[in-house]
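Enquirer: got a predicted model here, sequence first, then my questions.
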Amino acid sequence: MSELRKFPPLPQTDRERGHLRLVEAADFHPQPSSTRHPESGLVWARTYQTKLLLTDAAIIAITMIAALITRAELTRIPQFLAGVNPLMWLGLAGMALMWLALLQIFHTRDRRVIGAGPNEYKSLITASMTVFGLLSITLLIVEAGFPGKAAVLVMASGVIVLLASRWLWRRWLNTQRRLGRALSRAVVVGTRSEVDYVISRIKGNLSAAFAVVGVLAEPDSEHSPKSDSSARYGFGPERVAETAAELGADAVIVAGDHGCGNDFIRNLAWQLEGTAAELILASRLANVAGPRIHFRPVEGLPLIHVEIPQFEGGKHVVKRGLDIVVSALALVILSPLFLLLIMLIRWDSPGGAFFSQVRVGRNLETFRMFKFRSMVTDASEKLAELTDKNEGSGVLFKMKNDPRVTAIGRFIRKYSLDELPQIWNVLKGEMSLVGPRPPLPNEVRAYKGKVNRRMYIKPGLTGMWQINGRSDLNWEDSMRLDLYYVENWSVVGDLVIMWRTFKVLIHPVGAY
């Protein structure tokens, strides 16, 4: 027997907390038609896309005029603009329109990418580089000569301003989503375990941008009858489409192994034709990231190609090059801060300013990792006295109010300043800027099964663990994040993680 669960619009108190309140069918009370369906995902997306379009147009127009002004003397700008050939204005307008058109063609304002992940930024950069390439070819063909260095710098600055504006708009959008606005209403369909998994990933995740308003769940296969399979399904595509229409859903999410037969997806797509709801397939696919997945239809048979993870090759060379350049610059720039922290640590408590510890790196090779000392010098001897107060999970020892931590130690731990000496480990090649947390030898000895795969790449100064809650995460979640990174890392992804690390340093979460 299938199970239908509906979720009414969230009350303001729950919206402010950023949580989805799951309501069973027995607790569901229909709302009046005037308030039943809040602003749909299509409405907020179109409004947001219009704001992006207007912002993009304003920035591009200012960039074009600024690039033109670089040819004028500062004291004669009005006279210069008044004397510009109309053909020049026409050319600038054409280039601005082409830039706007390519931003649209490369889907930089597509509601499937706005407000989540790096694809919006990547597409914006690709579209802008295409514009510059086409401009160069055009100028070469018409023999008009290339713009001066100042004009090129202004146009490059325009791209940076566009990226900054998208980032600011995304921050605004995330604020709206925390208040329960700008969310697409979704109905989730599948077996109970798959539905619960999808909801757990969507719940409270601002980048998902979904508010679950209904669920159609089937019993899992191991708990359902073994008779004729078609008799097991208590709902079909028609009922799913009717439920989505009734609840004003913007999307129907079919969760993983939906248990509804081979033709269910095709028939459901037919039923949703002509409606405002889109069809989304949610597959765990072994935690594989999008860039490793490629689709290839063969005579109506959709084949999904999954790239096997590579732990050697060109990407790793680029990663090492980035590590060397950034770590070398960071050591030079941060040297005054290092000296200040050394003096404060030694003034606060007796002992050296640095703490070193043996950690395990790539391919189980050990190395000595450096940190600024944040505990008393005999912290290791006092550990045995605190084992019964361990608040960590798995093989980790964590304690929020650890008595071994010094006054300065609490401050540098809160803002992760104690980790800065590991930049030296990065420069030496023992660690990377981004990667899994470097484990202790006794932790590695306790690893079992797939957890060992986190040792296939170098540990990192920062990583998925650091930007997703740190010590507030349980053992399973931290391992899941590390394994996901090991299998799916990319250079662009590393840059995103480093950027998010700066945000976490300003507003620390789970650091103790």
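Expert: Happy to help now that I have it. Numbering: from 1, shown residues only.
Enquirer: contacts, neighbours, all on C-alpha from now
Expert: Fine.
Enquirer: and the helices in the stretch 151-300 of the chain, which stretches?
Expert: Along the stretch 151-300 of the chain, counting by DSSP state H, counting those that start in this stretch, helices occupy 192-202, 237-246, 264-272.
Enquirer: run the chain-centre distance for the helix or strand hosting Lys382.
Expert: Lys382 belongs to helix 379-382 when elements are defined using DSSP states H and E. Mean-position distance between helix 379-382 and its chain equals 38 Å (Cα atoms, centre = their mean, to the nearest Å).
Enquirer: below is structure B, check it against A:
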Amino acid sequence: MTTTSEHTQSVATATPSRMLRYLPASALLIDAALMTLVGLVAIVGRRELDVFASSAQVEDQLVLAGPLMIVGWIATVALLGGYRRDVFGVGTDEYRRVLNASLLAAGVTGVVCYLARFDLSRGFFLLAYGLGVPSLILGRMALRRALHSARRRGLLRHRVLIAGSRAHIDEIARVLGREPWLGYEVIGALTPEYDLSEETATGVPVVGNADEATSLAKAYNADSIFFAGGAVGSSSQFRRAIWELEHESIQVVIAPSVTDISNERINIRPVGGLPLMHIEPPTWSDASRWGKRLFDLAGSLFLVLVFSPLFAFAALSVKLHDRGPVLFRQERIGKDGGRFACLKFRTMVVDAEARLNSLHEASGHSEGLFKMKDDPRITVPGRWLRRFSIDELPQLFNVVRGDMSLVGPRPPLLREVESYDVDTTRRLHVRPGMTGLWQVSGRSDLTWDEAIRLDLYYVDNWSMLQDISILTKTLGAVVSSRGAY
């Protein structure tokens, strides 16, 4: 077992990932290759489709205009910050910059051709930018996917020191630890000089004092320093720390004690040189309005129609297996504590509920929804119904009736709700969902605390775009069968 000092020595001599500096160049090369490919496709498409009549040959036009368009397009993306290192890996800022730059480049190209009286083919222009814009977005998405995959394998990560009180350090470290795709590797903690501990409660080694941030960051080859609560005693002390770090290639990040709040609810407004963070109220009330209800109703009716053959096949499989009931009705708790019968295709033996207590005792289960791998109560058709979540399709009728939503927190049992604390009760502010953040983040593989955290995040930060994103990701979760048992 290594000691804290041994660990400290190892992180001091380790070499941080320098491949991160090549991310902008990689993005530029991908953009240039896609622009060139789209340009060739646009030339062929213009010639074959012949949508717009033109006396000029497209190839003759593009000997000069083609390279200029690509250079101008790339330059516009660069000017709008599309190749800045801090936009890669997380958030929508990267995509927004690429989209805005592409639209601007298209506008400038059109204006310049008009003013210069250059006879650029309209068909080529529309195909080039019409195909090019989504191609660039897809290229950035592919790059981000590769980046996240590498980070999950421990590559291309930022080495981070966190400065602050031990409690704040642990809070930030937990957030960074549960999201490995962000690429932050916590290598040490910087605490106030009065704190003489060797490590925090979660095991982050204390490598020095917060007022020595610059020298320690250089000694430990840190890429970033997170300043959390308790890091500095005054604004002037923090300002001096930034001045000391301005000549080093070390990113400074402010990490306030604000977690599980979406970007849409945060606004930073400087007042007299003081950046004030304004946090909008939770959006759970918006999730109960007519817009979401209309979306649920239209979506559920459409899915019932699409999956009607699957409904019939699943019902026949369950009935022929043991001649028992096709549907399983279980009382669940809905919005504001209301009770409803949650519908599922029956996947267990008829006396499954009677065997539940003995399984609780055998497995030592105490709280939350009980699920176990290789549950002996599951029937043969029940296994494939569960594997692909087909057993939950009858809940579409719960959505039609208004008991549930397509997206929302998992519908809890009465005994779960009875054990809720004040914070967890917030899950009941909205209708439970057929799918949600809990399903696309691991389903049954999640711990009870992780599932609750995701549900509370959804309740407090609801948006229609998030619902659509979750529904899209649900397809991947169902196909992969991750956490389904």
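Expert: Cool, the structure landed. Note that the structure is predicted; figures quoted are calculated from it, not measured.
Enquirer: quick check: TM-score for this pair?
Expert: After superposition, the two chains reach a TM-score (TM-score structural alignment, normalised by the length of the second structure) of 0.83; 470 aligned residues with a Cα RMSD of 3.6 Å.
Enquirer: and the following helix or strand past the helix holding Lys382 of the first structure, which stretch of the second structure?
Expert: Next along the chain after helix 379-382 of the first structure, taking DSSP H and E as the criterion, comes helix 407-414. Using TM-score structural alignment, helix 407-414 of the first structure corresponds to residues 380-387 of the second structure.
Enquirer: what comes up buried for that stretch?
Expert: 381-383, 385-387 (16 or more other Cα atoms under 10 Å).
Enquirer: closest one of the residues you listed to Gln9 of the second structure?
Expert: Nearest to Gln9 of the second structure, judged by Cα to Cα, of these is Arg387 at 47.1 Å.
Enquirer: my read: that closest one touches Arg443, true?
Expert: No - Arg387 of the second structure is beyond contact range of Arg443, at 11.8 Å (criterion: Cα atoms under 8 Å).
Enquirer: intersection of neighbour lists for those two?
Expert: Ala484 (Cα atoms under 8 Å, 6 or more residues apart in numbering).
Enquirer: what is the nearest of the buried residues of stretch 380-387 of the second structure to Trp181 of the second structure?
Expert: Nearest to Trp181 of the second structure among those, counting by Cα to Cα, is Arg387 at 26.3 Å.
Enquirer: what sits against the closest one?
Expert: Arg387 of the second structure neighbours (Cα under 8 Å, 6+ apart): 478, 481, 484-485.
Enquirer: sort out for me which of the residues you listed are in helices.
Expert: Val478 (DSSP state H).
Enquirer: neighbours around Leu64 of the second structure, how many?
Expert: Neighbours of Leu64 of the second structure under the rule other Cα atoms under 10 Å: 10.
Enquirer: distance of it from Lys319 of the second structure?
Expert: According to Cα to Cα, to the nearest Å, Leu64 of the second structure and Lys319 of the second structure sit 71 Å apart.
Enquirer: show me where the stretch 401-512 of the first structure has its strands.
Expert: In the stretch 401-512 of the first structure, strands defined by DSSP state E, counting those that start in this stretch lie at 432-434, 460-462, listed in chain order.
Enquirer: just name the most buried of the ones you listed.
Expert: A comparison of the strands of the stretch 401-512 of the first structure by mean neighbour count, using mean count of other Cα atoms under 10 Å, puts strand 432-434 on top with a mean of 26.
Enquirer: that one against the second structure, how far on average?
Expert: Strand 432-434 of the first structure, aligned to the second structure and superposed, deviates on average by 2.3 Å (mean Cα distance after the TM-score superposition for the first structure).
Enquirer: what span of the second structure is that strand aligned with?
Expert: Going by TM-score structural alignment: strand 432-434 of the first structure matches residues 405-407.
Enquirer: what residues does the matching stretch touch?
Expert: Contact with stretch 405-407 of the second structure is made by 293, 296, 299-300, 396, 398-399, 431-436, 467, 470-471, as judged by Cα under 8 Å, 6+ apart.
Enquirer: try 7 Å
Expert: Stretch 405-407 of the second structure is contacted by residues 296, 399, 431-436, 467 when judged by Cα atoms under 7 Å, 6 or more residues apart in numbering.
Enquirer: check stretch 95-102 of the first structure too.
Expert: Against stretch 95-102 of the first structure from outside (Cα under 7 Å, 6+ apart): 57, 60-61, 127-128, 131.
Enquirer: next one: stretch 119-126 of the first structure
Expert: 103, 106, 108, 113-114, 163.
Enquirer: same check, this time on stretch 440-449 of the second structure
Expert: 368, 470, 473-474, 477, 482-484.
Enquirer: mind picking the two most distant members of those residues?
Expert: Gly368 and Lys473 (24.4 Å).
Enquirer: quick one: the strands in the stretch 1-150 of the first structure, in order.
Expert: Going by DSSP E, counting those that start in this stretch, the stretch 1-150 of the first structure shows strands at 3-6.
Enquirer: ranges for the helices of it?
Expert: 12-17, 33-36, 41-69, 77-82, 86-105, 119-141, 149-178.
Enquirer: next: the stretch 401-512 of the first structure.
Expert: Using DSSP H, counting those that start in this stretch, helices in the stretch 401-512 of the first structure cover 407-414, 422-428, 441-446, 464-467, 475-488, 491-506.
Enquirer: now which residue in the first structure aligns to Ile225 of the second structure?
Expert: By TM-score structural alignment, Ile225 of the second structure lines up with Val252.
Enquirer: picking up where we left off before, dump the contacts of stretch 119-126 of the first structure to TSV, plus neighbour count and distance to Leu339 of the first structure.
Expert: Putting the contacts of stretch 119-126 of the first structure into TSV (neighbours: other Cα atoms under 10 Å; distance: Cα to Cα, whole Å) gives the following:
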residue	neighbour count	distance to Leu339 of the first structure
Leu103	23	47
Phe106	17	48
Thr108	25	45
Val113	16	44
Ile114	24	43
Leu163	18	35
